[in-house]
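> could you look at this predicted model? Sequence included:
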Amino acid sequence: MRTFKWITMFILLMVTILSGCMQNEQNSADSVEQLDQNEVKEFIWPESTPLEQGLNEEKLNLAEEQIKANYTSLYSLLIIKNGYLVYEKYFDWKNGETTTGVYSITKSVISALTGIAIDQGYLTGTDQKLSSVLTEMSEQSDPQKMDIALHDALTLSGGLATVDDDFENWIVSPDYLQFAMDKPMVTAPGAVFSYSTGLPHMLSAVLSRTTGMSTKEFADKSLFGPLDIVDYQWQQDSTGMYNGGTNLSMLPRDMAKLGYLYLQHGKWGGKQIIPEAWVEESTRKQINVDANTDYGYLFWIKTMQDEQGNKISAYEANGYRGQHIRMIPELNTVIVITSDAGSSEVANTDELMEKYILPALR
């Protein structure tokens, strides 16, 4: 009888232990599942053939022949159509694993981060003055500098003399921000477009100070991270500030992610990364550059023309000597081009896109 009692107690004890183990396993499984949901998933572009997405392969082949014959400074050409990678070619010694300097495409990244910072409450809006964050601007002799707003920096109309006219000295200066702020005022803030790499760098400083993170850390958290952009390089000045106007290097496939993010109104994987309203404001005319060119918030507004003479609206981030992320909403297309900025040949990449790539898209 006593033996039976001990056996019964042993069985009950084992049941209790096993039950606890099973519960622990279930809790562990729940934690892993929750972790998986919160992790940034590796993104691989879904691929399709040009024909399946409505491209003209004969004209696409002609474009490739033209690149090899007449646009020899190109490193890469990628086309995203309807969310699929339909064309990916690398030239010279480049490949898909090699980052390329995208130069002023950096400015468009700063635009995206500014919109995100406003949405997250770090900044109050585009009418906020840079001097409210960059308080050292009060030490400048010209009081007009205190009136430069985020809008003016985003539209390259801050009124300061451009650092690009003195780029060699700016890029080797120990403090890019101070160099840019020290430039004299030549027009009233917001009045005239004047291309300047210094203004987006001032935005980089604003982002860093208001978020409490470096510009790169904020990008990793709020933009690059969600897009699984991890393989890139970003230059800093001697103070540690990340260059807001140039000298970001990226993979072409990652450039395409930024383009498609904008094409999808700031949404990625069902999540709103950039506010939709900011995407719309950034990619419409905010200021006139010249008789044929308009500018948004650090994005160029483009008009293309097809073989029949029809005008097609587009916008793009572009960089020095042939770096492009061009979005064509009407055709649900992103075109990515990278080029050898040091080449003796200056390829007319706008001509390439309009004369040879656009006809293949329709």
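Perfect, thanks for sending it.
> please count neighbours and contacts with C-alpha atoms only from this point.
Noted.
> how far away is the nearest residue to Lys81 once chain neighbours are set aside from Gly83?
Using CA to CA, 6 or more residues apart in numbering and skipping the chain neighbours, the partner closest in space to Lys81 is Thr333 (4.6 Å). Distance of Thr333 to Gly83, given as CA to CA, to the nearest Å: 8 Å.
> now Lys94
Distance from Lys94 to Gly83, counting by CA to CA: 24 Å.
> so what sits against both of Thr333 and Gly83?
Tyr260 (CA atoms under 8 Å, 6 or more residues apart in numbering).
> what sits against Thr283?
Counting by CA under 8 Å, 6+ apart, Thr283 has contacts Tyr295, Gly296, Tyr297, Phe299, Trp300, Ile301, Tyr315.
> the fifth one and Asp294 touch, don't they?
Yes: checked against CA atoms under 8 Å, the pair Trp300 and Asp294 is within contact range at 6.5 Å.
> just the helices in the stretch 1-150 of the chain please.
For the stretch 1-150 of the chain, applying DSSP state H, counting those that start in this stretch gives helices covering 2-38, 57-70, 105-119, 150-154.
> ok, which of those helices comes nearest Ser339?
Taking CA to CA, helix 57-70 is the member of these nearest to Ser339, at 11.2 Å.
> picking up where we left off before, most tightly packed of the helices of the stretch 1-150 of the chain?
helix 150-154 (a mean of 26; mean count of other CA atoms under 10 Å).
> off-centre distance for that helix?
Helix 150-154 has its average C-alpha position 18 Å from the chain's average C-alpha position, going by CA atoms, centre = their mean, to the nearest Å.
> next structured bit after it?
Downstream of helix 150-154, the next assigned helix or strand under DSSP states H and E is helix 167-172.
> buried sites along that following helix?
Buried residues in helix 167-172, defined by neighbour count with 16 or more other CA atoms under 10 Å: Trp170, Ile171.
> return the set of buried residues in the helix or strand just after it.
Where DSSP H and E defines the elements, the next helix or strand beyond helix 167-172 is helix 176-181. In terms of neighbour count (16+ other CA under 10 Å), helix 176-181 has its buried residues at Tyr176, Leu177, Ala180, Met181.
> for comparison:
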Amino acid sequence: MPLATLRRLTLGGLLCLCASPLLAQTWPAADWVSQPAPASPALAELEAYAFAPRDDATRQGVRTDALLVIRDGVLVYERYATPTTAQTPHLTWSISKSLFTSVLGVAFGEGRFRLDDPVAKHYTAFSAHPSVKMGHLLNWASGLDWQEDYEYAPLKSSVVAMLYTRGRGDMAGFTASHGLDAVPGTRFRYSSGDSNVLSAALRQMLGEQAYRDYPWTALFEPLGITSAVWERDAAGTFVASSYAYLTARDLARVGLLMQRDGRWGDKQLLPAAWVAFNRTPFTNYQPNPEKPHDAVPGGQWWLNVALPDAAKPWPDAPESTFAALGHWGQALYVLPEENLVIVRFADDRDGSYQHNELLKRALAAFTGAQP
């Protein structure tokens, strides 16, 4: 959905969009309804990939800490590797970005901001960049001169500096201090800084007292999420880029919310048009020919869409598949056509894990799809 179309929709219009009668569907209350899938060769193949033996001394190979599958709102598979358990709030890394976007979606539905608002309207420390819009940040298209390199290139990494050294005291302020090296909205560049500026903007919109509790009152409590922990930086801003922790079962609730277009039970928690924006490819995205399996960026979610010059990133999954992804293999996959939500927590260090491989095997195990 184009940004201009989403901007024109009023809150009343968004509610009308979702006023059709509800179908009989399974929703978790305090816990999920559980109907474990029977053992099968396909399920064994999935487990052989996800839980293969790994040399933990060298951290080589796939390391899954948790794998959980929801189908039709029912828990059909769940397995953990020590020390992770069903009660462990796991660090989600950059899944936090997509989680925070859902928090922002509630604020959007309340009319607190528009996608074409200048960021500086809601975060005055960003006043040096008056042409950057809220929608640009959501598409990782701020135009800021930012380097998203991790532990393998720490000296030039903007994100390492933000999280661990000179920027850690005020992560949004550190991001705002960067100059532009592209016209906002014209170029995709993945940026944890963009996500943390969104967090600071929400803080200024809400005021200190409401902001402190807002992820819980706006999103977690309505979904029945009880395990969430979200770290704040020294300035008191939620680290939207990286530092949310949830159990696998609680993270799956967010996946089900997104699978069902923002509806939770009989309530439209997120505007359906907001979810549509999250699932719309960034218009000016150019695939990297050296990384053909990179997912396509939407509104701080990742998409499996085929573009004019590139095939689907995950060829064995439906094109409607989308995901929240994090460092070292964290993943929340949503497959609307199959009514599947898959949560994976992990500690992958060597780059051998492949999204498509797990999705292919999960589809075979839980839908009977042939690889």
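Here it is on my side, so go on. This structure is a prediction, so every number in the text was calculated from the model and none was measured.
> who has more neighbours out of Thr333 and Gly83 of structure 1?
Thr333 (22 against 19; other CA atoms under 10 Å).
> just to revisit the earlier point, now for the contacts of Thr283 of structure 1: which two are most distant?
Using CA to CA, the contacts of Thr283 of structure 1 span at most 11.0 Å, a distance reached by Tyr297 and Tyr315.
> the two: who's more crowded?
A side-by-side neighbour count of Tyr297 of structure 1 and Tyr315, using other CA under 10 Å, places Tyr297 first with 30 against 26.
> aligned to the more buried one, what sits in structure 2?
Matched to structure 2 by TM-score structural alignment, Tyr297 of structure 1 sits across from Gly299.
> can you tell me, leaving aside adjacent residues, what's nearest to its match?
Asn278 (3.9 Å).
> residues in contact with the one you found?
Gly298, Gly299, Gln300, Trp301.
> same check, this time on Ala277 of structure 1
Taking CA under 8 Å, 6+ apart, we find Ala277 of structure 1 in contact with no residue.
> so what corresponds to it in structure 2?
Aligned partner of Ala277 of structure 1 by TM-score structural alignment: Ala273.
> that match falls within a strand, correct?
No: judged by DSSP: H, G, I helix; E, B strand; the rest coil, Ala273 of structure 2 forms no part of a strand; its state is helix.
> measure it to Arg79 of structure 2 for me?
Distance from Ala273 of structure 2 to Arg79 of structure 2, by CA to CA: 34 Å.
> before we move on, what about Ser127 of structure 2?
Distance, Ser127 of structure 2 to Arg79 of structure 2, by CA to CA: 48 Å.
> please report the number of neighbouring residues for Ala39 of structure 2.
When neighbours are counted by other CA under 10 Å, Ala39 of structure 2 registers 9.
> how about the helices of the stretch 1-150 of structure 1 in CSV, adding distance to Gln235 of structure 1?
Output for the helices of the stretch 1-150 of structure 1, formatted as CSV (distance: least, CA to CA, whole Å):
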stretch, distance to Gln235 of structure 1
helix 2-38, 30
helix 57-70, 30
helix 105-119, 11
helix 150-154, 20
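> who wins for proximity to Leu261 of structure 1 among those?
helix 105-119 (10.4 Å).
> wait, what's in contact with the residue nearest in space to the middle of structure 1?
Centroid-nearest residue in structure 1, with CA atoms, centre = their mean: Val109, separated by 3.8 Å. With contact taken as CA under 8 Å, 6+ apart, Val109 of structure 1 is in contact with no other residue.
> need the counterpart of it in structure 2.
Checking with TM-score structural alignment, Val109 of structure 1 has Leu99 as its match.
> where do the strands sit along the stretch 151-300 of structure 2?
Taking DSSP state E, counting those that start in this stretch as the criterion, the stretch 151-300 of structure 2 carries its strands at 229-230, 244-246, 263-264, 267-268, 296-297.
> deepest-packed of these, please.
Most buried of the strands of the stretch 151-300 of structure 2, by mean neighbour count (mean count of other CA under 10 Å): strand 296-297, with a mean of 24.
> gap between that one and the chain center?
Centroid separation for strand 296-297 of structure 2 versus its chain: 12 Å, with CA atoms, centre = their mean.
> next structured bit after it?
Next element after strand 296-297 of structure 2 (DSSP H and E): strand 302-303.
> so how far is Pro315 of structure 2 from Trp230 of structure 2?
From Trp230 of structure 2 to Pro315 of structure 2 the distance is 34 Å (CA to CA).
> typo on my end, it should be Ala29 of structure 2
35 Å.
> ok, those two, which is more surrounded?
A count of neighbours by other CA under 10 Å puts Pro315 above the other of Ala29 of structure 2 and Pro315, at 16 against 11.
> so what does Thr239 of structure 1 match up with in structure 2?
So, by TM-score structural alignment, Thr239 of structure 1 is matched to Ala235.
> quick check: its match vs Tyr211 of structure 2, distance?
Ala235 of structure 2 is 13 Å from Tyr211 of structure 2, by CA to CA.
> ok, the two, which is more surrounded?
Each of Ala235 of structure 2 and Tyr211 has its neighbours counted (other CA under 10 Å); Tyr211 has more, 20 against 13.
> skip the chain neighbours and tell me the closest residue to that one.
In space, and not counting its chain neighbours, Tyr211 of structure 2 is closest to Arg203: 5.4 Å by CA to CA, 6+ apart.
> can you verify my assumption that the one you found contacts Thr237?
Yes: contact criterion CA under 8 Å: Arg203 of structure 2 and Thr237 qualify, at 7.3 Å.
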